[in-house]
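Asker: here is a sequence together with a model predicted from it:
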Amino acid sequence: MAGEGHIRELDGVRGLSILLVLATHLLPLGPKVLQLNAMTGLMGMSLFFCLSGFLITRFLWERPDVPVFLVRRLARIYPLLALYAVVVVGIALGRWDAVQGILLTYLNYDDAILTEGTGHLWSICVELHFYFGIALAVALAGRRGFWIVPVLALVVLALRIEGGALVSIRTHLRVDEILSGSLLALAWTHRDHPLSRALQRAAAGGLWPVLGLLWLLSCHEIGGALGYARPWLTMATVAGLLFRAEGSLRRMARHPVLAWLAGISYALYIWHPAMALGWLGSGGGFTRYLVKRPITFALTFALSHLSTRFYEAWFIEAARRFGKGH
């Protein structure tokens, strides 16, 4: 059942995930004691990772051409990552040690270079590690290489439980959120398989609201050990959107504003901390959040739109031409 084209509802997931991340980093979400910023951050990143695993796996399953895959993914990720690393982290912040950690993708294992303006890039390292790992598996075994996904998912879960890692930025303790999306893609591709049918019934049926509530709890500290299940509750929540019948929720996920946000989401993620540095990030609560934050949001959206259209698009199109030639 592969090759069914773009799934517009997933634009809504991507758009929602970037809004949650922006809110986490740029806004005060209620009294600190409620820990809502931490919660929305986990919500946004779990959706982002799950969606990434889904899309990458679907692409590689339909076209297990590893060179084309790597060229297209690196063309999507590295040009803007390198630009941000050099201009913001290197030149503006003077942290050339962090530039190296970013470009060589070990930043999420070196806490000393996780500073203001660089801290959010840990997730890009996790993403790239997954790309290289799944590409190697497919290069060695073709589609059979995807058997590594459930095995790794269980290994990561065991490592998280053993180390008490409810939340982590280390790849070996966080990549299960991407792996959950990868498994969802395999279930989507093989919808007639009994395991996929069981997921469909659980996610799209009467259990979906319960699973969604459990996902919310798994993203908050009050959920406790439920955090270990966050990748799978995220997967079930997204599956509920994919497998459910047409209705208001699916129509909402296809909203043009969410589609636009999805289109510039990577640039929004990369650029937004830079727009809150220096003068824009200073001042008391009133000045910072009611005067300067609207400027930060405006600059972030404007720069991200221009970056996506006039900078990233060139590299993406070049990679597509490469893919067509192979």
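Answerer: Arrived safely. Residues are numbered from 1 along each chain as shown.
Asker: hey, let's count contacts and neighbours off CA atoms from now on
Answerer: OK.
Asker: who are the packing partners of the helix or strand harbouring Gly53?
Answerer: According to DSSP states H and E, Gly53 maps onto helix 36-62. Judged by 3 or more Cα pairs under 8 Å, 6 or more residues apart in numbering; DSSP states H and E, helix 36-62 is in contact with helix 9-26, helix 66-84, helix 176-189, helix 230-243.
Asker: repeat that with 10 Å
Answerer: Helix 36-62 sits against helix 9-26, helix 66-84, helix 122-141, helix 176-189, helix 208-218, helix 230-243, with contacts defined as 3 or more Cα pairs under 10 Å, 6 or more residues apart in numbering; DSSP states H and E.
Asker: check which helices and strands the shortest one sits against.
Answerer: Using 3+ Cα pairs under 10 Å, 6+ apart as the contact criterion, the elements in contact with helix 208-218 are helix 36-62, helix 194-204, helix 230-243.
Asker: would you mind saying which of the helices and strands packed on helix 36-62 lies nearest Glu312?
Answerer: Closest to Glu312 of the helices and strands packed on helix 36-62, according to Cα to Cα: helix 66-84, at 6.7 Å.
Asker: next SSE downstream of the closest one?
Answerer: From helix 66-84 onward toward the C-terminus, using DSSP H and E, the following helix or strand is helix 96-103.
Asker: compute the inter-axis angle for that next one and helix 66-84.
Answerer: 160 degrees (axes from the mean of the first three to the mean of the last three Cα atoms, to 10 degrees).
Asker: which secondary structure elements does helix 96-103 contact?
Answerer: helix 66-84, helix 122-141.
Asker: just to revisit the earlier point, the inter-axis angle of the helix holding Gly53 versus helix 230-243?
Answerer: Calculated by the same axes, to 10 degrees, helix 36-62 forms an angle of 60 degrees with helix 230-243.
Asker: next, the contact list for the residue nearest to the spatial centre of the chain, please.
Answerer: The centroid of the chain falls nearest to Phe48 when counting by Cα atoms, centre = their mean (2.6 Å). Residues near Phe48 by Cα atoms under 10 Å, 6 or more residues apart in numbering: 13-18, 21, 42, 54, 123, 177-178, 181, 234, 265.
Asker: the structure to be compared is supplied as follows:
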Amino acid sequence: MDVFFVLSGYLITQVLLANPDLPTFYWRRFKRLVPPFALMLAAYLWAAPKVEPNHPHWRDALAAFFHLSDYTLPLYQFPDYLRHTWSLAIEEQFYLLWPLILLRKKPGFTVLIAAWAALTVWKFQWGWSAAYTRFDTHCTGLVLGCALAMLPRFNLPTWPFLLGLLGCVLVFKFNDASSHETGVIVVELFTACILLGNAPKWLSARSLVYLGKLSYGIYLWHFALAYWMHKQGMRWDFVLAASTLFGVGMAALSYHTLEALFRSNRPALDAAARHGEGDHVAGFQPQLERERS
């Protein structure tokens, strides 16, 4: 998720700089994000009460739909089966605020890096369980990505930083508070170095591009099932396999039916590509496909 935040801040800033049309930007975000999200919530509200009838599913769905999960989760411990929507809430709040700041205040690289440093310090004033899901304490990756979009490309090899990201997965433990605090910073910096370097060509493979198109749907659909199976005490490998297959299947179904109705031409990204963005992020096609839609 922290890799995604940096990439998202970078790519969205590039798109906005290439085409500073706010109504178009907001409409495209709405078309891409809201229909599949609404479909998932409708399916959840149909199925979840049958599985666990005593849980306040409507309360959780409303918190998720109005993008409040990033604060209701640490403050009030809900939503439960939809707790993964904290990150979508952060993204939506970023989409709402950042275009207004960028196009009216036009902050440069120095200001944004100072903001990233200040927000990182602010994050450390809270325990990780209270800070991990909140916009004000977990938007650092987005801010860093916005700052990177102001810089030219550097001729850096990226494989050491890709290995570094892999090392983070092996070194930092999920239930360790220091991992969440220090690990987030390390992951953000490694991702920044990858963005500013020479993107590996294999990341633009057709299969990964298609996976990128489905990534938002996979994110939406897999979690509730995985979380329920985990609470039932099922083996982690079975949970992983079942939730992945379910997530990919439902994401593909949504992408080729409902989402296909909302897709249209993409002039904003085409303009960005003509300004050089397409070459720079060619190796990040999975993430690019998610943002460009």
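Answerer: Ah, there it is. All values reported here derive from a predicted model rather than from experimental measurement.
Asker: can you give me the TM-score here?
Answerer: Here the superposed chains carry a TM-score of 0.72, computed using TM-score structural alignment, normalised by the length of structure 2; 261 aligned residues with a Cα RMSD of 3.7 Å.
Asker: circling back to that earlier point, most packed of the helices and strands packed on helix 208-218 of structure 1?
Answerer: helix 230-243 (a mean of 24; mean count of other Cα atoms under 10 Å).
Asker: which elements pack onto it?
Answerer: helix 9-26, helix 36-62, helix 176-189, helix 194-204, helix 208-218, helix 248-253.
Asker: mean deviation of it from structure 2?
Answerer: Here the mean offset of helix 230-243 of structure 1 against structure 2 after fitting is 3.8 Å, by mean Cα distance after the TM-score superposition for structure 1.
Asker: just the angle between that helix and helix 194-204, please?
Answerer: Using the same axes, to 10 degrees: helix 230-243 of structure 1 against helix 194-204 is 80 degrees.
Asker: return the distance of stretch 230-247 of structure 2 from the chain's centre.
Answerer: In this view, stretch 230-247 of structure 2 has its centroid 22 Å away from the chain centroid, taken as Cα atoms, centre = their mean, to the nearest Å.
Asker: which one is Ala276 of structure 1 nearest to, not counting chain neighbours?
Answerer: Thr296 (6.1 Å; Cα to Cα, 6 or more residues apart in numbering).
Asker: now the one you found, what's its secondary structure?
Answerer: Using DSSP: H, G, I helix; E, B strand; the rest coil, the three-state assignment for Thr296 of structure 1 comes out as helix.
Asker: test my guess that it contacts Leu280.
Answerer: Yes - with contacts counted by Cα atoms under 10 Å, Thr296 of structure 1 reaches Leu280, the gap being 6.9 Å.
Asker: more neighbours: which of the two?
Answerer: Between Thr296 of structure 1 and Leu280, counting by other Cα atoms under 10 Å, Thr296 is the more crowded of the two (22 against 18).
Asker: ok, that one to Glu221 of structure 1 distance?
Answerer: 29 Å (Cα to Cα, to the nearest Å).
Asker: still on that earlier bit, nearest to Val167 of structure 1, of the helices and strands packed on helix 208-218 of structure 1?
Answerer: Across these, closest to Val167 of structure 1 is helix 36-62 (Cα to Cα), at 8.5 Å.
Asker: ok now the closest one, how far from the chain's centre?
Answerer: From the chain centre to the centre of helix 36-62 of structure 1 is a distance of 4 Å (Cα atoms, centre = their mean).
Asker: so that helix versus helix 122-141, what angle?
Answerer: Here the directions of helix 36-62 of structure 1 and helix 122-141 differ by 20 degrees (the same axes, to 10 degrees).
Asker: map Arg251 of structure 1 onto structure 2.
Answerer: In structure 2, Arg251 of structure 1 lines up with Lys201, judged by TM-score structural alignment.
Asker: hang on, I meant His129 of structure 1
Answerer: The alignment partner of His129 of structure 1 in structure 2, by TM-score structural alignment, is Gln93.
Asker: now swap in Phe48 of structure 1 and tell me
Answerer: Per TM-score structural alignment, the equivalent position to Phe48 of structure 1 in structure 2 is Phe4.
Asker: now do its match against Thr158 of structure 2, distance only.
Answerer: Applying Cα to Cα, the value for Phe4 of structure 2 to Thr158 of structure 2 is 17 Å.
Asker: repeat that for Ile194 of structure 2.
Answerer: Distance of Ile194 of structure 2 to Thr158 of structure 2, given as Cα to Cα: 5 Å.
Asker: common neighbours of these two, please.
Answerer: In contact with both Ile194 of structure 2 and Thr158: Pro200, using Cα under 10 Å, 6+ apart.
Asker: which residues touch the residue nearest to Arg160 of structure 1 when sequence neighbours are not counted?
Answerer: Counting by Cα to Cα, 6+ apart, the nearest residue to Arg160 of structure 1 once its immediate chain neighbours are dropped is Leu173, at 5.7 Å. Contact analysis of Leu173 of structure 1 by Cα under 10 Å, 6+ apart lists 126, 155-161, 163-167.
Asker: one more pass at 8 Å, please.
Answerer: Counting by Cα atoms under 8 Å, 6 or more residues apart in numbering, Leu173 of structure 1 touches Val156, Leu157, Leu159, Arg160, Ala165, Val167.
Asker: which of those are conserved in structure 2?
Answerer: Compared against structure 2 with both residues aligned by TM-score structural alignment, their matches' Cα atoms under 8 Å, the contacts of Leu173 of structure 1 retain Val156, Leu157, Leu159, Arg160, Val167.
Asker: need the counterpart of the first one in structure 2.
Answerer: The one in question is Val156 of structure 1. Match for Val156 of structure 1 (TM-score structural alignment): Leu119.
Asker: what's the distance between its match and Met234 of structure 2?
Answerer: 39 Å.
Asker: name the residue in those two with the higher neighbour count.
Answerer: A side-by-side neighbour count of Leu119 of structure 2 and Met234, using other Cα under 10 Å, places Leu119 first with 18 against 12.
Asker: what's near enough to touch that one?
Answerer: Each residue near Leu119 of structure 2 by Cα under 8 Å, 6+ apart is listed here: Asp136, Thr137, Cys139, Thr140.
Asker: map Pro273 of structure 1 onto structure 2.
Answerer: With TM-score structural alignment as the criterion, Pro273 of structure 1 lines up with Phe223 in structure 2.
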